[in-house]
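S.K.: Sequence and computational prediction follow.
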Amino acid sequence: MSLYDDAVLVLKSYEDQEELRQAYLDHLQSHPDGMWKSCHSGHVTASALVIDPERGRVLLTLHKKLRLWLQMGGHCEPDDATLADASLREGTEESGIPGLTLLSGGPVRLDRHHTPCAWHFDVQYAALAPAGAVEAISDESLDLRWFAYDEVADVADESVVRLLEATRARL
């Protein structure tokens, strides 16, 4: 199965945000290359909110280009077999934490937003940090920091706050 096929299946089985979910599916139907950065009208991306529920905190990255505190995430790559794989790869690369595991149940949220390269049709997962996890900043970040749940709204935009709320509800 291709990454494109996996994305369609994941989106068809996602039960929330019906109108936005359909917009993702419509985009993919109109753009067979819609999984890749080369699709300039927009492309599917995968992200992971790295969370440490035992300590009530999340790890956010200060994105180098956007200069915003965000969850880990980015473009799909040819070696990604599934959206979940892409999310976990991005989470691991940008957090520097090995051993992340995705929260069961598939994506937590969808978020479509415009970036300097194109529209991102982001499929958002949550990744659980293992006990004793130590983060390591990547070259894609200006900073990497743990925030208590109640601090997130003070540093991040509404999309990250909604992702955290949805993740906590799933927990």
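M.R.: Looks like it came in fine.

S.K.: use CA for all of it now, contacts and neighbours both
M.R.: Fine.

S.K.: State the distance from the residue nearest in space to the middle of the chain to Thr92.
M.R.: The structure's the chain has its C-alpha centroid closest to Ser47; by CA atoms, centre = their mean the separation is 1.4 Å. Between Ser47 and Thr92 the computed distance is 11 Å (CA to CA, to the nearest Å).

S.K.: Would you agree Val134 falls within a helix?
M.R.: No: for Val134, which was evaluated using DSSP: H, G, I helix; E, B strand; the rest coil, the result is coil, with no helix membership.

S.K.: For the protein, which segments count as strands?
M.R.: Assignment of strands within the chain using DSSP state E yields the ranges 43-52, 57-63, 69-70, 72-75, 101-102, 109-114, 119-128, 141-148.

S.K.: Most tightly packed of those strands?
M.R.: The densest packing among the strands of the chain, expressed as mean neighbour count by mean count of other CA atoms under 10 Å, is seen in strand 43-52 with a mean of 27.

S.K.: adding another structure so you can compare the two:
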Amino acid sequence: MLHGDAVETLENWTAPDAEQEKLRQHYLQHLAQHPDGMWRSCRPEHITASALVVDASGSRILLTLHKTVGRWLQLGGHCEQGDTTLAGAALRESTEESGLPDLTIAPAPLQLSRHQILAGGCAGTFHLDVQFLVTATAATKYVVSEESHDLAWFPIDALPTDTDPTVQHLATKARHHLTTTARPS
């Protein structure tokens, strides 16, 4: 079910540029060749789901100082057996890692990011991350999970200097998306 949803999500997603289209095609090829391509056990690559959480005003984003990576990242991670959709996996990860209630996820990905994991249990593999935009309700009091050293809200246009470049790019896309389309309700 999750594998089929991932294929459908990626087939229906219109990539915003040639680089993202190349990644979209790569992800679809990966899924066509690997029935287990959604799971962390699939090597050397597997699909992951993450989310950039914005507050209700769209002016701040919630980032995690990831324990393993040691950098400010968006929330997200591996798909699990109970996940039925990619968006659902990203929403589950966001909720688990933030403790925020009533998060709302945009149905279509915001961007794709293929990156090599250099530490932890997936060292040496590539995450084929499908990144979504999630909006927090008025509640912004988070809970730091065991996967994080810290969580913090940052202005969407003033991220910490040690923020991963991929996250900086994701924030730029989110800011553009929020100013050109209605946020999910």
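M.R.: All right, it came through fine. Being a predicted model, the structure only gives us computed values, none of them experimental.

S.K.: Translate the residue nearest to the centre of structure 1 into the numbering of structure 2.
M.R.: Counting by TM-score structural alignment, Ser47 of structure 1 lines up with Ser50 in structure 2.

S.K.: Identify the residues contacting the closest residue to its match other than its chain neighbours.
M.R.: With CA to CA, 6 or more residues apart in numbering as the criterion, Ser50 of structure 2 has its nearest non-adjacent residue at 3.7 Å, and that residue is Gly76. Contact partners of Gly76 of structure 2, counting by CA atoms under 8 Å, 6 or more residues apart in numbering, are Thr48, Ala49, Ser50, Ala51, Ala90, Glu93, Ser94, Glu97.

S.K.: what do you get if the cut-off is 7 Å, keeping everything else the same?
M.R.: If you count contacts by CA atoms under 7 Å, 6 or more residues apart in numbering, Gly76 of structure 2 has them with Ala49, Ser50, Ala51, Ala90, Glu93, Ser94.

S.K.: now the first one: how far from Thr161 of structure 2?
M.R.: Computed with CA to CA, the distance linking Ala49 of structure 2 and Thr161 of structure 2 is 24 Å.

S.K.: Show me the helices in structure 2, by range?
M.R.: For structure 2, applying DSSP state H gives helices covering 2-12, 18-33, 86-98, 165-180.

S.K.: between these, which one is nearest to Val144 of structure 2?
M.R.: helix 86-98 (6.2 Å; CA to CA).

S.K.: contacting residues around that closest one?
M.R.: The set of residues external to helix 86-98 of structure 2 that reach it, using CA under 7 Å, 6+ apart, is 2, 5-6, 49-51, 75-77, 79, 83, 101, 105, 107, 142-145.

S.K.: just to revisit the earlier point, pretty sure the residue nearest to the centre of structure 1 contacts Met72?
M.R.: Yes: using CA atoms under 7 Å, Ser47 of structure 1 is in contact with Met72, at 5.5 Å.

S.K.: about what we covered before: which residue in structure 1 occupies the aligned position of the residue nearest to Ser50 of structure 2?
M.R.: Using TM-score structural alignment, Gly76 of structure 2 pairs with Gly73 in structure 1.

S.K.: what do we get in structure 1 for His66 of structure 2?
M.R.: Match for His66 of structure 2 (TM-score structural alignment): His63.

S.K.: can you count the residues close to the closest residue to Cys39 of structure 1 other than its chain neighbours?
M.R.: Beyond its immediate neighbours in the sequence, the residue positioned closest to Cys39 of structure 1 (CA to CA, 6+ apart) is Asp33, lying 5.9 Å away. Here the number of neighbours of Asp33 of structure 1 (other CA atoms under 10 Å) works out to 17.

S.K.: State the distance from the alignment partner in structure 2 of Asp33 of structure 1 to Asp162 of structure 2.
M.R.: Aligned counterpart of Asp33 of structure 1 in structure 2: Asp36 (TM-score structural alignment). Using CA to CA, Asp36 of structure 2 is found at 34 Å from Asp162 of structure 2.

S.K.: follow-up on the earlier one: nearest to Asp16 of structure 1, out of the strands of structure 1?
M.R.: Minimum separation from Asp16 of structure 1 across the strands of structure 1 (CA to CA) falls at strand 109-114, 7.7 Å.
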